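**Q** Predicted model, plus sequence, below.
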Amino acid sequence: MLPMIKKSLHCILLLLAFGASALLFSAHAQEIHIAYADEELPPFAMGNGPEQPHPPGIYVDLINRVAHELGITVKFQRQPTKRGQIMLKNGSVDALFSLSYAQERLELGQYPMKNGKPDGSRRIGAVAYYLYKLDNSPVEYDGKTIKNATMAIGANLGYSIAGDIRKMGLAVEEVKSTDSNLKKLQLARIAAFAGQDIDTDALIEAHAYARIVKLPIPMASKDYFLVFSNQFMAQHADMAEKFWTRLGEVRDGMTKTLAVQYR
């Protein structure tokens, strides 16, 4: 009888200890709201529209992994690119992915920095931009300048490549999605399209845009980041730093493993 009583008391103490630990965890746990684009960027963000599909994409998986390790609950919401940036700026969301670094974007939020520069070791990923044109178009790109463009160059709304093209002295037309830009290019309504190859190549193949060709020289290869709002950083800078650091530690290994699942 005595051993049974001891065993019961031991179980009760374990339950009490677990309960206390759970309460302590809850007291320190935080909930953060993270926005990302409502246009797919496979395999990093899957699906179009406001709903998050399953599987959601490598970037979402990475963030969930780090958040779980740090005891953070993440609430995701999908928004059009430009709207998401506005929400980050006004603090309606705590963070936004994925943004490349640009000086003018520092008003939106804060990046992981090192010696006054964005810390690429703590990026969420990297993407290359290429120029796409019609097969009979004279448009060329020599690694520095776009030549023979008699109309505007297409770009996705809110993407940093648009600013790079404007610095070349060329007109840019921005629309919401990669698919919309490819349709405009197919109809010869723009001279070329500057897009991220990871989703542009997939859409060209999926929709049989047979006349659209990809120029061989990349326009840019950019690191992309999880950017925290200035409002969030004012109160939780330590948490953001830990999040960025752990993201950098797990990124490459997880991305390599997950890429196989998303093929």
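**A** Received it, and whenever you're ready, just let me know what you need.

**Q** okay, CA-based contacts and neighbour counts for the rest of this
**A** Will do.

**Q** Assign Ala27 to helix, strand or coil.
**A** The three-state assignment at Ala27 reads helix, by DSSP: H, G, I helix; E, B strand; the rest coil.

**Q** sorry, that was for Ala208
**A** Reducing the assignment at Ala208 to three states with three-state DSSP gives coil.

**Q** Tell me how far it lies from Thr200.
**A** 12 Å (C-alpha to C-alpha, to the nearest Å).

**Q** ditto for Val250
**A** In this view, Val250 and Thr200 are 27 Å apart by C-alpha to C-alpha.

**Q** more crowded one of these two?
**A** Regarding Val250 and Thr200, a neighbour count based on other C-alpha atoms under 10 Å identifies Thr200 as having more, with 23 against 15.

**Q** Quick one: residues contacting the more buried one.
**A** By C-alpha atoms under 8 Å, 6 or more residues apart in numbering, the residues touching Thr200 are 178-179.

**Q** Quick one: neighbours of Lys242, just the number.
**A** 13.

**Q** Oh, that last question was meant for Ala220, not what I typed.
**A** The burial count for Ala220: 17, using other C-alpha under 10 Å.

**Q** Please compare the first structure with the one that follows:
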Amino acid sequence: MQTRCCRNTTAPGLAALGLLLALCAPPAVAGDCPAQLRIGVIDYELRPLLLAGERTATAQGLLIDWVRQAVSRSGCALALSFERMPVRRGRVELERGNIDIWAVALVDAGLYEQGALPMPRGLPDAMLGFYRASYSLYVLAGETRIGWDGDKLSGPADLSVGIAPVQALVDLSRDKGWTVDRAVDTPSALAKLLSGHNLAAILPDLAIAAQAPELTLKLHRLPPPVLTTWYHSPASKPFAARHPAFIRSYWLELCRIGRAEQRETLPCREP
């Protein structure tokens, strides 16, 4: 898929080039436009990508805007519907083809079977992840019994680490041999940490950074991050098979938009 070039008379730096590319819209995906797009969205807050709200409320946040922009840049005019749902249900609905796209996901082994991802060499393409995400260990401010050096976690013998229902975090914790308390979602994992139910929790750094100052002052982050990876937006396999040109355009443009917003200098590879 070729894109139109934006005219520029100067040689931009890498950051400026990323922003420039994000403004370059591709031509219409001729003959491959779906009539509608059913998009599943996690039902909890992940600021700034997704804002809080009731499950029945309209999904809002940067990610919703980016999805709309990515679809618009394909040149296709289609109806978009967003439905908020728990992660487990969303991945089941994706596998069954009841939704066309699951808006945001961390890649794990199960996702390869449940959905379609840009995988030019049999692995998720980091050059098409749309947002760099990091997850870190957090403890309450003033907690001195727990240590993390990037490899080993030390603390009381009965230490339990709270985690959100993210399979990549489950797998990582299992590999480390950590005892975990799996919360229903990220806000629940944070609440359990704040209440003292867990002495430590693995939480997304972007979500914690977006919290109110009075809350973040209660927390202490233990560097380095436990996990740094890219968010992807997988499609259902039937949808990707029916509309290969459209989904390639969607992945590429979502990558460009998200990286421009983060001021990422790493370019997006065309699928």
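**A** Perfect, I can see it now. Remember, it's a predicted structure, so these values are computed and weren't measured experimentally.

**Q** helix or strand for the residue nearest to the spatial centre of the first structure, which one?
**A** Nearest to the mean C-alpha position of the first structure, counting by C-alpha atoms, centre = their mean, stands Ser98 at 2.5 Å. Taking DSSP states H and E as the definition, Ser98 of the first structure sits inside strand 95-100.

**Q** who's in contact with Pro34 of the second structure?
**A** Contacts of Pro34 of the second structure by C-alpha under 8 Å, 6+ apart are 76, 78, 243, 246.

**Q** Mind telling me the two of the residues you listed farthest from one another?
**A** Greatest spatial distance in the contacts of Pro34 of the second structure: Leu78 and His243, 13.1 Å, computed using C-alpha to C-alpha.

**Q** anything in contact with each of those two?
**A** Residues touching both Leu78 of the second structure and His243 by C-alpha under 8 Å, 6+ apart: 33-34.

**Q** any residues touching stretch 76-83 of the first structure, and which ones?
**A** Contacts of stretch 76-83 of the first structure (C-alpha under 8 Å, 6+ apart): 33-39, 49-52, 84, 157-158, 176.

**Q** what do you get if the cut-off is 10 Å, keeping everything else the same?
**A** 32-39, 48-52, 60, 84-85, 87-89, 93, 95-99, 156-159, 176-177 (C-alpha atoms under 10 Å, 6 or more residues apart in numbering).

**Q** of those residues, buried ones?
**A** Among those, those buried by neighbour count (16 or more other C-alpha atoms under 10 Å) are 34-39, 52, 60, 84-85, 87-89, 93, 95-99, 156-159, 176-177.

**Q** Give me the subset of these lying in strands.
**A** 34-37, 95-99, 156 (DSSP state E).

**Q** Kindly reformat the residues you listed as a markdown table and extend each row with distance to Leu185 of the first structure.
**A** Shown next, in a markdown table, are these (distance: C-alpha to C-alpha, whole Å):
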| residue | distance to Leu185 of the first structure |
| --- | --- |
| Ile34 | 33 |
| Ala35 | 29 |
| Tyr36 | 26 |
| Ala37 | 22 |
| Ala95 | 33 |
| Leu96 | 29 |
| Phe97 | 27 |
| Ser98 | 25 |
| Leu99 | 25 |
| Asn156 | 13 |
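
**Q** Go through those and name the one nearest Leu131 of the first structure.
**A** Asn156 (12.6 Å).
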